[in-house]
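Novice: predicted coordinates and the sequence they were generated for:
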Amino acid sequence: MGLTRVSGLLFGGDYNPEQWPEHVWDEDVRLMSEAGVTMATVAVFSWSRLEPRPGEYDFGWLDRVLDLLHEHGVAADLATATATPPPWLVREHPEVLPVDAAGTRLDFGSRQSYCPSSPVFREATVRLARGMAERYAHHPALAMWHIGNEYADHTLECFCEESARHFRRWLRDRHGFVDGLNAAWGTSCWGQHYTAFDQVNPPRKAPGPVNPAQVLDWRRFCSDALLECFELEKAVLREVTPDVPVTTNFMSILHGLDYWKWAAAEDVVSDDAYPDPADPASHVAVALSYDLMRSLKRRPWILLEQASSAVSWREVNAPKPPGMMRLHSLQALAHGADGAMFFQWRQARYGPEKFHSALLPHGGTASRGWQDTLRLGADLRRLAEIAGSGTHADVALVLDWDSWWGLEAPESMPSDRLRLKQLLQSWYAPMHARGIAVDLVPAGRDLSGYRVVIAPNLYMCTEEQAGHLAAFDGHLIVGPFSGVVDPADQVHDGGAPGPLRELLGLTVDEFWPLPDGLTQRVRLAPELRGDGPPAVPARTWAEWLRVEDAEVLARYEGGDLDGQAAITRRGNATYLSCLLDDVTPVLTEVLAAAGVEPVADVPEGVEATRRGRYLFLLNHATTPARLDLREPGTDLLTGRDLRGRIDIPPRDAVVLRTGAEPVQAEPGVAGPTGAEPTEGER
């Protein structure tokens, strides 16, 4: 048994039968059976059909759909249908509609047209969730509950009076008394001292920059407010159907929601991912997000949505060329997914997503897309045995949402060019190219299972987090602008790197952001240089360091920083005070010192990952790739026994079953019984 009661790997997509006459449903389930579909996501946006009038339910059509799916061996990821309220609710209760920062109430007609704090909306969702749970608790098609949909995609925040009241309650719980809030927010600046909580509002549009500590707490509040909506429905589902797992679909590495907290609240991590077919490097960025999904609960996850070809929301919606749909699905499996699902099953004829691709395209079974669907379904049946297998990673990247929110605060930073996702990718991309597995970790997690830990940026750093990093006995890399502030966004005494000062053996004397277009040369010590150039460029950011107890591995060359330390090391802790164009020299030296090896020797364009005994080799290039296998095995996709030198066609793959023993779940390892994060890790 896998993540749900469905065995093997999940395959299917969002199914919207309410968009089609009933005579089409029979054809749908027949074709699902032909394609090997094992699960369909149903009723995501069906609230207005299930409850056409207040308290009046129409479950008959959904009964028939679920019966049809079950008869054809297709399980249901059944949504509670609360992703968007029905017209009658927002017309009878217009206060349910969200308000933007400028005070404009956003009307009905799209998705997520609700205020997350609205008690009317929350009560209505709970009633519908209970009705769904009681109706379908024992339906044999039910395999998983799906709450909401892509939380924070359209509505992350609402600035209405109800949200303001909710925000004040949240602040009271966090800070206790108004004096605690004043201290945390530094309200002595710009005369913002409060004498009562009811004087506090959300950070609405103001004449100038808003207090960054207020914005930081607002970011925390917005993530928590939406999580409360999820947990209210989950409580009902757990009460009525305690044995049915619950999920909601994440949106890769999303700024708005703290996914460490969210993942702790759900049973199964699921993700929606839409890499751009027109971007030849998009598979690298999506691999990073997949590794986050695997790391959130340290066990397999589900790719719940992806596109079979073009999407409908980019300025130019490029289709996926032959082979890419299959390759992208195999990539998710390579990074720990136990399912490759799609949006959607049948391509819509109307609405904003009518040009979004589907497993069954407008052209029907004569289309190229349908042949791709059939091929992928057959491949997933061949790969069924990989379900539940784990991934071992020797390297971890630190991702902390509080620090991210603080780093990207508007209008108050030395530079607005520091973007955390780009910083993560700058370290991840060269490891991905080498076939080195990477986990992501929150700043407070036990790091003992890793050899190398990299914090590309830890702008906000607590004493406890610094203690975790100091206790780590492997090799640590810390990026620039780290250890700057505490959880209240207040600069640490003595400045950066704050609680990391003793660990790194230095103090940042002054931040030195670089104007656009300006580069700063960094001359490397021989141990970093290797066979590469003696100096490398840095952009965007630099720092004037005061080195106290550290070895200097690189110095700035030329310009106002000439001769100043750029990269330092104390013990096994390396600090970069700048953003190098290419971190490869530092990374290569640290990985070698830590004894970190790639899972395979691969040429450019080939991605290599391992799940237990299964080695995935994915050729993302448009030309054939040749490589030498370290060990023989059987390609599950073709049944061939392979050894020695092999060729992989363009946009093709090999999934090799080797003799290696399956990985067991433990820190640094993902597996089907991986440990839940502790309170300190969330």
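Specialist: Sure, I can see it.
Novice: CA only for contacts and neighbour counts going forward, please
Specialist: Fine.
Novice: residues of stretch 229-244 that come out buried?
Specialist: Residues 229-231, 233-234, 236-238, 240-241, 244 are the ones in stretch 229-244 that count as buried (16 or more other CA atoms under 10 Å).
Novice: check stretch 358-373 too.
Specialist: 358-362, 369-370, 372-373.
Novice: and which of the buried residues of stretch 229-244 is nearest to residue 202?
Specialist: residue 229 (19.0 Å; CA to CA).
Novice: quick one: list the elements packing against the helix or strand containing that closest one.
Specialist: Of the helices and strands defined by DSSP states H and E, residue 229 is found in helix 212-240. Counting contacts by 3 or more CA pairs under 8 Å, 6 or more residues apart in numbering; DSSP states H and E, helix 212-240 is packed against helix 119-136, helix 161-175, helix 178-185, helix 401-407.
Novice: could you say what helices and strands the longest one packs with?
Specialist: Helix 119-136 sits against helix 212-240, with contacts defined as 3+ CA pairs under 8 Å, 6+ apart.
Novice: same for the next helix or strand after the helix it packs on, what does it pack against?
Specialist: On the C-terminal side of helix 212-240, the nearest following helix or strand under DSSP H and E is strand 246-247. Using 3+ CA pairs under 8 Å, 6+ apart, the elements in contact with strand 246-247 are strand 142-146.
Novice: other residues contacting the strand it packs on?
Specialist: Residues outside strand 142-146 that contact it (CA atoms under 8 Å, 6 or more residues apart in numbering) are 4-6, 41, 44, 75-80, 136, 237, 244-249.
Novice: next, the one to line up against it:
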Amino acid sequence: MSQPVHPDSPWGRVPRLAYGADHNPEQWDPQVWRDDVRLMRAAGVTLVSLGIFAWSWLEPEQDRFDFDGLDEVIGLLHAGGVAVDLATPTAAPPLWFARAHPESLPVTADGLRLAPGSRQSFCASSPAYRERAALITSRLAERYGGHPAVVMWHIGNEYGNTNAHCWCETSAAAFRHWLHAKYGDLDTLNSRWGTAFWGQRYSDWAQVAPPRTSAGSLNPALRLDFLRFCDAEQLACYRAERDIVRAHSPGRPVTTNFMTGNFAWADYWTWAAEVDVVANDHYLTAADPHRTAELAFAADLTRGLAAGRPWLLMEHSTSAVQWQPRNTAKAPGELRRNSLTHVARGADGALFFQWRQSASGAEMWHSAMVPHGGEDTRVHREVKRLGAEIGALAEVAGSVCEPAEVAVVWDYDAWWALELPDRPSIDMTYRDEIRAWHRALWSAGAACDVVPATATADELARYKLLLAPSHYAATRETAAAWEAYAAAGGHLVVGPFSGVVDHDDRVHPGPYPGVLRGLLGLRVDEFLPLAAGEKVALGDGSTGRVWAERVLPDSGTRVEARFATGPASGGPAVLRADRGAGAVRYCATRFTDDSLRRLLTDWRAAAGCAPPPPGAGDGVETVRRRSPGGASWLFVVNHTSAPVAVPCTGRDLLTGVRADGVVTVAAGDVAVVRES
């Protein structure tokens, strides 16, 4: 049943392709534990995450540790051939801890101290929390650091999911310490934050406080630095536990689970450098009409965070979740397509939350690999089928996705800064716009990588087309890298309201678009936000939305499309400037989906990109993974209601059927062809 173990770093002993779930035996009687192992073996499970919320099980009272149950569970799993991703249980401090240390509970911006009773009921800056978290982590690492069943360590869980920010006095003191280390003195802080506005200059460090609820708007630079500080505190909690584990369990990878879906408050580019294996939790929003494209975007973003290397899907759902207004069940076959979409885009395993559906508690209506109805259910039958197929795909492990010719820039600072209060338009959101550009490529069948704004010109050189749909906050270093990229032959497209402010949300000197003005060869005279739902027409047939600008091109900058209607009517809407061997374009509006697809097709062609693979697009994904030795596997995921034929020669690992020149994939089906 167990899959081949790959010794290459950093995966080490971890079975790949991994298949499994969060396992929470503390919710069940011991007789269920044995049945769980039987069912896991039958379902092809090879890896479970264990102990994520088990702190009160392992330490039911302060300093009274009880590992008997965990010992038994790990022994049963090991005997059954199921590897363990052992978690530190620090995402769920026990109630005895909250009662002993009420000052550790988070405080809202309004000054309300939150009650215990949920997960992550702690302030990340709390010394008491950090001390007790280190103790339980040490006890676990000492006891299980060399256990043969433990192949990976899972630190905490979804850092910042419900406690990303805390405004308590402990956090305030830690914030001041963080700011002092960053700026050195108050004069520098006052200058960088622009505190002369509204007379908010600081004359004593004691005056500096988190951005608590006030009579009116607060300094955006204060808000930005507070977001960065909170992320740094969460990361410090992770690092402390990780380092304890590494000391007692050398050679085993350490990770934690990201949430690249909709979570805004962690800079995962920074976090990715701190884990041995990038792992991600991804849950679809049932009401999202573009949820299929969202699967691909989240996987591409996670692969970008992993620098193109294999990553692990740590959690997703077999069917419905419980936390949305309407928790729609997944249709038959959707579980399989979702999982294999992630594998196609670089995941070396697919795990779920959770193994056995809870009989009580806040997530009792969240789906699982073993539903309330047990083995004789549609979901469990699909789980078993997928387990067998993951086993059949074991040879894909360690391979990487074929590099794309197009990349999109993803930057957390730009996201945070753009969506602070007091911006020109509430409709100028960040993530939705990046998703729209990625979705336009996805619907056309074109591959896309995701890169950070800190990527150098050398790192960008592999891409023929670089997209920056929304880059409100930009550094001079980023502008210089993009200039060098274009001069060397790259094609760059920049969206509106980009480059205008620096790291502190301070407007760059000179005309808009600030540090990008020279590169783009234009001046933005005025920003013209559109009314809710308002559209503008362009002379090339495109339709703009949300935003317009009055743009003045420099000599040598060509106008490719003009506004035909709206507040900037007659003015430039899309502009191009040649730069060395390459070119840059600027868009003075945001586009509708149909317009984006047409424009991106044109821009790909102008950049010299190859056409999308035959058969790809409009709900059909074709993604290729390659091994270092030259083997390749073509994944074809058909999200549509009709069969598709894709040119390919080789053998489908899922069916064993040979494809001689074409593989036909039924509606809602998946093929994985080892190419000849």
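Specialist: Nice, thanks for sending it over. Note that the coordinates shown come from a computational prediction; the quantities given were computed from them, not determined experimentally.
Novice: what would the helices and strands packed on helix 212-240 of structure 1 look like in JSON lines with distance to residue 638 of structure 1?
Specialist: Putting these into JSON lines (distance: least, CA to CA, whole Å) gives the following:
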{"stretch": "helix 119-136", "distance to residue 638 of structure 1": "40"}
{"stretch": "helix 161-175", "distance to residue 638 of structure 1": "56"}
{"stretch": "helix 178-185", "distance to residue 638 of structure 1": "61"}
{"stretch": "helix 401-407", "distance to residue 638 of structure 1": "42"}
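Novice: now which residue in structure 1 aligns to residue 100 of structure 2?
Specialist: The alignment partner of residue 100 of structure 2 in structure 1, by TM-score structural alignment, is residue 92.
Novice: let me see the contact set for its match.
Specialist: Listed by CA under 8 Å, 6+ apart, residue 92 of structure 1 has no contact partners.
Novice: what do you get if the cut-off is 10 Å, keeping everything else the same?
Specialist: Listed by CA atoms under 10 Å, 6 or more residues apart in numbering, the contact set of residue 92 of structure 1 reads residue 54.
Novice: before we move on, the earlier item: the helix holding residue 229 of structure 1 vs structure 2, mean deviation?
Specialist: With mean CA distance after the TM-score superposition for structure 1, helix 212-240 of structure 1 departs from structure 2 by a mean of 0.8 Å once superposed.
Novice: before we move on, the earlier item: buried subset of the contacts of strand 142-146 of structure 1?
Specialist: Buried, going by 16+ other CA under 10 Å: 4, 6, 41, 44, 75-80, 136, 237, 244-249, out of those.
Novice: of all the buried residues of stretch 229-244 of structure 1, which comes closest to residue 319 of structure 1?
Specialist: Looking across those and measuring by CA to CA, the closest to residue 319 of structure 1 is residue 230, at 33.8 Å.
Novice: my read: the closest one touches residue 249, true?
Specialist: No. Counting by CA atoms under 10 Å, residue 249 is not a contact partner of residue 230 of structure 1; they are 11.4 Å apart.
Novice: which residues are in contact with each of these two?
Specialist: 147-148, 151.
Novice: name the member of these with the most neighbours.
Specialist: residue 147 (28 neighbours; other CA atoms under 10 Å).
Novice: so what does that one match up with in structure 2?
Specialist: Aligned partner of residue 147 of structure 1 by TM-score structural alignment: residue 155.
Novice: and for the residue nearest to residue 659 of structure 1 when sequence neighbours are not counted, the neighbour number?
Specialist: Nearest residue to residue 659 of structure 1, sequence neighbours excluded (CA to CA, 6 or more residues apart in numbering): residue 613, at 6.4 Å. For residue 613 of structure 1, the neighbour count with other CA under 10 Å is 19.
Novice: distance check, residue 613 of structure 1 against residue 59 of structure 1.
Specialist: 45 Å (CA to CA, to the nearest Å).
Novice: and residue 331 of structure 2, what does it touch?
Specialist: For residue 331 of structure 2, counting by CA under 10 Å, 6+ apart, the contacting residues are 319-320, 379.
Novice: which of those residues sits closest to residue 417 of structure 2?
Specialist: residue 320 (33.4 Å).
Novice: doesn't residue 368 make contact with that closest one?
Specialist: Yes. Applying CA under 10 Å, one finds residue 320 of structure 2 in contact with residue 368, separated by 8.9 Å.
Novice: just tell me what residue 497 of structure 1 corresponds to in structure 2.
Specialist: In structure 2, residue 497 of structure 1 lands on residue 513 (TM-score structural alignment).
Novice: can you check residue 233 of structure 1 too?
Specialist: For residue 233 of structure 1, the residue aligned by TM-score structural alignment is residue 241.
Novice: residues making contact with the helix or strand residue 396 of structure 1 falls within?
Specialist: Assigned by DSSP H and E, residue 396 of structure 1 falls within strand 395-398. Outside strand 395-398 of structure 1, the residues that touch it by CA under 10 Å, 6+ apart are 288, 292, 295, 424, 427-428, 431, 436-445, 447, 449-458, 474-478, 591, 594, 596, 668.
Novice: I appreciate the help and will end here.
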